[in-house]
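# Build me a structure from this.
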Amino acid sequence: MDHFLYKSGALHAEDVPLAEIAATVGTPFYVYSTATLTRHFQLFDDALDGMPHLVCYAMKAASNQAILKTLADLGAGMDVVSGGEYARARAAGVPGDRIVFSGVGKTKEEIHTALSEGIRQFNVESEPEMAVISQVASSLGVVAPITIRINPDVDAKTHAKIATGKSENKFGIPIARAREVYAHAASLPGLKVVGIDVHIGSQLTDLMPFELAYNKVADLTEQLRADGHEISRLDLGGGLGIPYTRSNEAPPLPVDYGALIKRTVGHLGCEIEIEPGRLIAGNAGLLVSRVIYNKSGEGREFLILDAAMNDLLRPAMYDAYHDIVPVVEPEAGAEMSDVDIVGPVCESGDTFAKQRPMPPVFPGDLVAFRSAGAYGAVMASEYNTRALVPEVMVHGDQFAVIRARPTFDEIIKRDTLPEWL
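Have a look, this model is predicted:
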């Protein structure tokens, strides 16, 4: 469910007409619904009711300060994967003891910062990383809480570029070596093992891969405890998918995911951490664009928009599908025609949809990309010297620009000419 609905024939974000935002900030722009973000976080929090837990929002999905503060005020922790994301989380007022640091390539500088300012835990991905964390922690005279990410060799049945739990993926330590690696961690100064971490991929639409992975985690927990390790936390990752289409085949609900967690690992008495990102932010955001041209090609019709692949990369990178709808509600029974929906960037990859049935839309009309809140603005670039898309947040009948569109002067002034020029 989201809060982007047609009212009196016009698409709204909560109680704000999208056309009103477009008139104020121009197009294209991203818009987020506070009510949708809140509802989706609470679904996960409620799903784990009755067991100690922390919902750590995976902020790589959408990391604007307004989104982070909205979720942090609800009690969310944050899952970060870089020093920049850590700084964003802290700037949003998230205390260090609610920040989990993931990622395969943490640097000494990032580790030093997190240990100095506060961290809930590092999710360790390799033995070399473990050694560096131990070294930095010892130099600071502190103890670094860690989990070790195990790779359970479970096929998440998702896109190859977002699968993370198979043996050939770069993430984690093979589960067959887990006891050996945990023993090594226990021998290093400056480290305290607090639990196990697992994350098998993104946009999962079936609970079975989760069940396979979590059963392996439960067995490993028993083995590690028998070896003398204190396993008090299980970080079970994120990855639950969202419905990118309006079909009847919806992914599992958070309540079903929560029931699975309770069934597979609830008997272990561990604090549970989960790291949802896409399901919290995805359907909470739209990308709104304006039609520039209708173009007729050889046996094809093109709809050319002012949004491009640099604004929303997912279709070009993942062959991802987004519903694209007119902001003015089409008349009942409006004739549909197949069009290729494209942007103005000089690449054939700048294509959002091919042969997509659309009602009539014309130059100047607004269209909205649904389910664009996750991995939209955060992956945007200034390719072709196109300004980064502004971001807007809606709260009831109010809206605010939460990231402004830079001017061309601001973009160009970031360049510095060398003295010989």
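
# Every contact and neighbour count from this point should use C-alpha atoms.
Will do.

# For Q135, which three-state class applies?
helix (DSSP: H, G, I helix; E, B strand; the rest coil).

# Distance check, it against L115.
For Q135, the distance to L115 equals 12 Å [C-alpha to C-alpha, to the nearest Å].

# Give the residue from the two that has the larger number of neighbours.
A count of neighbours by other C-alpha atoms under 10 Å puts L115 above the other of Q135 and L115, at 22 against 18.

# Would you mind listing the residues in contact with Q42?
Residues counted as contacts of Q42 (C-alpha atoms under 8 Å, 6 or more residues apart in numbering): none.

# Please give the structure of this sequence too, so both can be compared:
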Amino acid sequence: MYREAEAAEIPPCIPADPETLIPASLWASWEVRQAVLHSSPGTVIAIARRARGLRQDQLGEQAGFSQSAISRLESGGNLAYDMRVLRIFQRLLSIPAHLLGLTEEDTGLKPTRPQPGITVLDGALDGHALLIACAPAAFHAGRGRHRAPIDDEVIGQLLVLRRVINDADSWCASSSLLPSVRQLYEFVDRLRPLARDHRRAQILDVAALFAEFSGWLHLQQGDLGGASWWTERAMQQALAAEDPNLVAYCYRRLSMIAEFEDDDDRVIGLARAATREPDTTPQIKAMALQQQAQGHARTGDELAALKALDEAQRLVEGVQPERTPEYRLGNWFRTRHVELQRAAVCVDLGRTAEAQSYYQKLLSNGRPTCRWLLGVHLAKLAYAHATTGEFEQAGIAGSEALALASSSGSVLITRELRRLKPWSRVPSVAGIFHALGN
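Next up, the predicted model:
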């Protein structure tokens, strides 16, 4: 008799054996890709089982199933589509969750519905469609001799487009967004000579918003040179447009780039420069303080890190965001983002019990809808679990983060997951770490 999927407890993981650890290359093999392409999780399990050198009866004994049940599972029977069963074998064999179709189930994420009238092709925004949507408004004004070619309607539509691509960052990979953002930046930049009076500064400011976002997308892909170039370009245009919020935001972004370069002095210094920019909104200043706290946590300065977070929390408590279809820098920032950062800072400070408590509360009350943001925090949670020896929980959180890294293309997630290296031979963590490759 075998125990069916309703078994009360997940069985223990297969003992680690250095000789049978699955190489990362297996997950990228033609055989695995074909199984995923044809939605055959049972085949993926069979491939992983054989790679571990296990017979069907041996795997069944570990999982609490009969050999015949394993055979049906691998041949595509009903068990192969029971999410509870798939989770058991994903953990036992250290299979990346997304290869078994567990990405959406485990994360609770579904793609955000695109804005009406925006064409989405293979998960990427169609930049030409966006330009077509905006171009008529931009050039309609040329009919009148004394009418300015750039008016409030044009500025408004450009800001709506900026809002569209910002929302798309929650569900599109950065590589698919970047070409459209570059097209839109070039389009806006070409409109500048048509602007008159105060609208020259407005159109310059809009161009800077697109340049800053281009820098962010480069950062997500790990291209630090491109991230720096575009962010500094955005900074120059923001200064020319006299937009203190965007100037501060660019300082914050440059601080994040310095973090990737492991230059902690610059991380803190640039974040401080952002906080000192005058006449910024509470949200922008709170975001700068949040980044400053991250820098202090990296240097082990617990008091300074927590003090910065307390100040950020105070700034945004009770702030009601303006509801508008147009993009407003930092308008999305909430106290919840500060609380997530507090959990992350606790991880970096070694206060893992507090971090786990914060994450448990925050993630049980609703997860962030942004894939890269959720992935970063799940990776940090996986690290926290690993440091306390909770390897099963580390494997669960890490697998979800890995799936989100795969779907979003964000190196911010994989960078955090690489911190699991000290436990790369622990079965529940091994598959995650080796899937990252070198």
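
# what's the TM-score for these two chains?
The TM-score (TM-score structural alignment, normalised by the length of the first structure) is 0.30; 217 aligned residues with a C-alpha RMSD of 7.3 Å.

# In which helix or strand does V247 of the second structure reside?
helix 244-260 (DSSP states H and E).

# which helices and strands sit right next to that helix?
Contacts defined by 3 or more C-alpha pairs under 8 Å, 6 or more residues apart in numbering; DSSP states H and E place helix 244-260 of the second structure against helix 198-220, helix 224-241, helix 264-276, helix 282-298.

# Take the ones you listed and lay them out in JSON lines including distance to V32 of the second structure.
Below are these laid out as JSON lines (distance: least, C-alpha to C-alpha, whole Å):
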{"stretch": "helix 198-220", "distance to V32 of the second structure": "27"}
{"stretch": "helix 224-241", "distance to V32 of the second structure": "32"}
{"stretch": "helix 264-276", "distance to V32 of the second structure": "41"}
{"stretch": "helix 282-298", "distance to V32 of the second structure": "39"}
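
# and E104 of the second structure, which of the ones you listed is closest to it?
Comparison of those against E104 of the second structure by C-alpha to C-alpha identifies helix 198-220 as nearest, at 21.2 Å.

# Could you list the buried residues of that closest one?
For helix 198-220 of the second structure, burial by neighbour count (16 or more other C-alpha atoms under 10 Å) applies to 199-220.

# what helices or strands is it leaning on?
So helix 198-220 of the second structure, by 3+ C-alpha pairs under 8 Å, 6+ apart, packs with helix 152-168, helix 174-191, helix 224-241, helix 244-260.

# Could you rerun that using 10 Å?
The elements that helix 198-220 of the second structure packs onto, with contact taken as 3 or more C-alpha pairs under 10 Å, 6 or more residues apart in numbering; DSSP states H and E, are helix 152-168, helix 174-191, helix 224-241, helix 244-260, helix 411-417.

# C-terminal to the shortest one, what's the next element?
Counting by DSSP H and E, the element after helix 411-417 of the second structure in chain order, helix or strand, is helix 427-435.

# tell me what that following helix is packed against?
On a contact count with 3+ C-alpha pairs under 10 Å, 6+ apart, helix 427-435 of the second structure meets helix 24-27, helix 83-92, helix 391-408, helix 411-417.

# Between helix 391-408 and it, find me the angle.
When axes from the mean of the first three to the mean of the last three C-alpha atoms, to 10 degrees is applied, the directions of helix 427-435 of the second structure and helix 391-408 differ by 30 degrees.

# which of the residues in whichever strand in the first structure runs longest are buried?
In the first structure, assigned by DSSP state E, the strand with the most residues is strand 285-296. In terms of neighbour count (16+ other C-alpha under 10 Å), strand 285-296 of the first structure has its buried residues at G285, L286, L287, V288, S289, R290, V291, I292, Y293, N294.

# What is the neighbour count of E271 of the first structure?
By the criterion of other C-alpha under 10 Å, E271 of the first structure has 16 neighbours.

# is it true that it touches D235?
Yes - here E271 of the first structure reaches D235: they are 8.4 Å apart, a contact under C-alpha atoms under 10 Å.

# Quick check: neighbours shared by the two?
Common neighbours of E271 of the first structure and D235, using C-alpha atoms under 10 Å, 6 or more residues apart in numbering, are H53, L54, G195.

# of all the residues you listed, which comes closest to E20 of the first structure?
Of all these, E20 of the first structure sits closest to L54, with 37.6 Å by C-alpha to C-alpha.
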